[in-house]
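> build the 3D model from these lines:
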Amino acid sequence: MPNVIEALQPTLEGAAMRAVFALPQPLRRLIAGPPIRIDDQELALDAQLLLKLQKLTGQTGLSAETAAKARAGMARATKITAGSPVPGVVVAERSIPTDDGDLPARLYRPREVTETGPLLVFYHGGGWVIGDLDSHDDLCRFLAKHAGIRVLSVDYRLAPEYPFPAALDDALAAYHYAVDNAADLGSSSDAIAVGGDSAGGNLAAAVALRTTRAGEQKPVFQLLLYPAVDATRRRRSRELFGNGFLLTDHDMTWFMEQYSPQESTLADPRLSVLLADDHSDLPTAYVVTCGFDPLRDEGEAYAKALSDAGVPVVARRFPDLIHGFANIRPVGHRFEEALFEIVGTVRAALELHKG
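Here you go, the predicted structure:
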């Protein structure tokens, strides 16, 4: 019986969370507490309510004593926040061969999309340590359905078992696989985009940089959701939002220690893409940041570096949101509202490329 109760616990917590979010606005505000304002920004009520509920349940961050415990924590959180699957999306399991073994992958296609079209190779976030195909299943379904594109989600190797640059090696291999097998994936080699959130955004940016500098077929577009792009500096946003806003300062240090334990590698542009000598000629980028995110300032610095180098960039800060909001879409209306704006921009960018 204890095992049954333990298995049901995330489902019960999820039901309780959705019930709280369904309460009238005055009651939700009462539970969340007074509005939080920092740096001339006000935290969205949905985000503040989520953080309050997490605090009440004892969750303080994304890291743990071991990678295994951190992964279990994320898997549990995914079950708690999960909603009904996004309808109208066809999903197929794939396997990507690499020199280091096969990578599990998942191909998403809107049911109504049957002709050749753009493909987004997506790398999940999680500090290069946690996260998998399931943790980002809802996000990838949503991207596919509402951007009207195919999405190939990649389950790259994780640290500390496989430290830097293993994740990047896998990310590059997955991109090359997509280019080489574009027809089989329902796309064409000149219509492959890359994207990811947080650590996945780092991988997407690094793939775009590496393929461009190597003179290879580069991605047509890069979707960078609150990306990590500089492991060498502590910026102001990390000091302002490094505690109490889901991703903590301790989490960031812990993740980097797992992924890149040697200090000499932190300035490697394959990891700290912001530090690359040349950002010119990179693919058009959509850089999304959040106001209450310790990664905010480095993401915006990267958008500026791209723009200064002549790369077409859309830089969008959601001033009222927190790191990781894309993974908790089913919980709060504000998270989904922001995602609808994101998919609209992605759809428009890819349509302009086709034109």
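> alpha carbons only for contacts and neighbour counts from here, please
Will do.
> helix, strand or coil for A183?
coil (DSSP: H, G, I helix; E, B strand; the rest coil).
> so what secondary structure elements neighbour the host helix or strand of L107?
Under the criterion of DSSP states H and E, L107 resides in strand 103-110. Contacts defined by 3 or more Cα pairs under 8 Å, 6 or more residues apart in numbering; DSSP states H and E place strand 103-110 against strand 89-96, helix 137-147, strand 150-154.
> tell me which of the ones you listed sits nearest to R317.
For the helices and strands packed on strand 103-110, the distance to R317 is smallest for helix 137-147, at 18.8 Å, taking Cα to Cα.
> looking at the helices and strands packed on strand 103-110, which is buried most?
Mean neighbour count, computed with mean count of other Cα atoms under 10 Å, is highest for strand 150-154 among the helices and strands packed on strand 103-110, reaching a mean of 28.
> got the angle for it vs strand 89-96?
Calculated by axes from the mean of the first three to the mean of the last three Cα atoms, to 10 degrees, strand 150-154 forms an angle of 40 degrees with strand 89-96.
> now the second one, please; I'll put the structures next to each other:
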Amino acid sequence: MQPLSLAHQFQGFAARTLLSLPDSLQVMLAGGQPVERDGYVLDPQVQHMLAMQRRMRRPHFHQLSVERARLEMEVNTRLLAPRAPVMQSVRGDRFEGPGGPIPLRIYRPHELPARAPATLYFHGGGFVVGGLESHDPVCRIVAHEARCVVVAVDYRLAPEHRFPAAADDAVAAFRHVAANAEALGIDAGRIAVAGDSAGGNLSAVVSLETRDDAVRPAFQLLIYPAVDLTMSFPSISSLGKGFFLEKPTLQWFMGHYLRSPEDGRDPRASPWFAEVAGAPPAAVFTAGFDPLRDEGAAYAGKLEAAGVAVTYTCHRSMFHGHISASGGLSKARPALSEMTAALRVALS
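Here you go, the predicted structure:
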């Protein structure tokens, strides 16, 4: 991992310092009035952070080239990244996927049994940005707090590799880990899938595509998942401006990932359009100020209606991507621990 530039290090230090001020000052510095939408009140730290981003004129991904957006993702996820616990081991691996070698990063925390539960983690980033580095702190926290091996999957990105490349890689990665569980020191009966945003989408896809496998996911942790790539739910528009993830950015992601608008209704792209009966137990987490909020809530409801054991939680004052900023946002860190606790209980 390349070190942050001095300018970015200063930005991170300044942001953390300003975000440590009392809530009343956060709101004052952000414009003076709390922000409310749909009965949800935006967290004062988040409000101030978003105001700082506007003052700094930080670009949105859709305003950048793909290459520049990927660099911006690496910086964004490190400025307020949570403190990452030390692992017993972190090692790279790879296997032959449907389109070539797929890199993996395997995290093993201290004091796990020889045959430990495991979680495949699929990173967010709209199928276009993100990777092993952007979600390294989150993967370490998941491994440490959920007491499991974490296998992070570096699936192929668009637009170089459009749908269904990411879905194919995600399913192949689960089957690879399941088939090689003993060699990896993993209990094949306790392998979960987890991911945020696009990674939540891939976790849901894997959970559905492997229902008839001899080994299937024991649990799915869906963190503000993108489950309807047709973008038909109301919060896409009502929260599509001013809360970090913008509607034009979502359109930019979909334009790069999908081969055509018709792909958006394919269940392997949009689990919302799938028959979900028989899916593994799930925990779905959304954020009150996330354009993906409504589809995540609806998908949890669809799982429940199909007889799947599911818990649903909306972190009402948070925004899309808050787990990656949980090193600077006081309410985001407990939210991340709530997610890891659900995973730990499911795998125990």
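> quick TM-score on the pair, please.
After superposition, the two chains reach a TM-score (TM-score structural alignment, normalised by the length of the second structure) of 0.95; 345 aligned residues with a Cα RMSD of 1.7 Å.
> on that earlier part again, pipe the helices and strands packed on strand 103-110 of the first structure into TSV and attach distance to T11 of the first structure per row.
Shown next, in TSV, are these (distance: least, Cα to Cα, whole Å):
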stretch	distance to T11 of the first structure
strand 89-96	24
helix 137-147	16
strand 150-154	25
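> out of the ones you listed, flag the one nearest A326 of the first structure.
helix 137-147 (6.6 Å).
> give the aligned range of the closest one in the second structure.
Under TM-score structural alignment, helix 137-147 of the first structure corresponds to residues 136-146 of the second structure.
> chain center to the matching stretch, what's the gap?
Put simply, stretch 136-146 of the second structure sits 13 Å off its chain's centre (Cα atoms, centre = their mean, to the nearest Å).
> need the residues that contact it.
Outside stretch 136-146 of the second structure, the residues that touch it by Cα atoms under 8 Å, 6 or more residues apart in numbering are 81-87, 107-110, 121, 148-150, 152, 323-324, 337, 340-341, 343-345.
> can you pull the contacts of the residue sitting nearest the centre point of the second structure?
Most central residue of the second structure, judged by C-alpha distance to the mean C-alpha position with Cα atoms, centre = their mean, is D196 at 1.4 Å. For D196 of the second structure, the contacting residues are 122-124, 222-225, 321, by Cα under 8 Å, 6+ apart.
> now the equivalent of I342 of the first structure over in the second structure: how far from P22 of the second structure?
Superposed on the second structure with TM-score structural alignment, I342 of the first structure falls opposite M339. M339 of the second structure sits 26 Å away from P22 of the second structure, taking Cα to Cα, to the nearest Å as the criterion.
> so these two - more neighbours on which side?
The neighbour comparison of M339 of the second structure against P22 (other Cα atoms under 10 Å) goes to M339, with 22 against 11.
> picking that back up, ok, the contacts of D196 of the second structure vs Q11 of the second structure, which is closest?
Nearest member of those to Q11 of the second structure, counting by Cα to Cα, is G321, at 18.4 Å.
> the closest one: how many residues sit nearby?
By other Cα under 10 Å, 20 other residues sit near G321 of the second structure.
> from P227 of the first structure, how far out is the aligned partner of it in the first structure?
Superposed on the first structure with TM-score structural alignment, G321 of the second structure falls opposite G324. Taking Cα to Cα as the measure, G324 of the first structure falls 11 Å from P227 of the first structure.
> can you classify R270 of the first structure by secondary structure?
coil.
> counterpart of it in the second structure?
Correspondence of R270 of the first structure to the second structure, assessed by TM-score structural alignment: R268.
> pretty sure that match contacts D169?
No - assessed by Cα atoms under 8 Å, R268 of the second structure is found out of contact with D169, at 11.9 Å.
> sorry, back to before: list the buried ones in the helix or strand where the match of I342 of the first structure lies?
Assigning secondary structure by DSSP H and E places M339 of the second structure in helix 332-347. Going by neighbour count (16 or more other Cα atoms under 10 Å), the buried part of helix 332-347 of the second structure is 332-333, 335-337, 339-344, 346-347.
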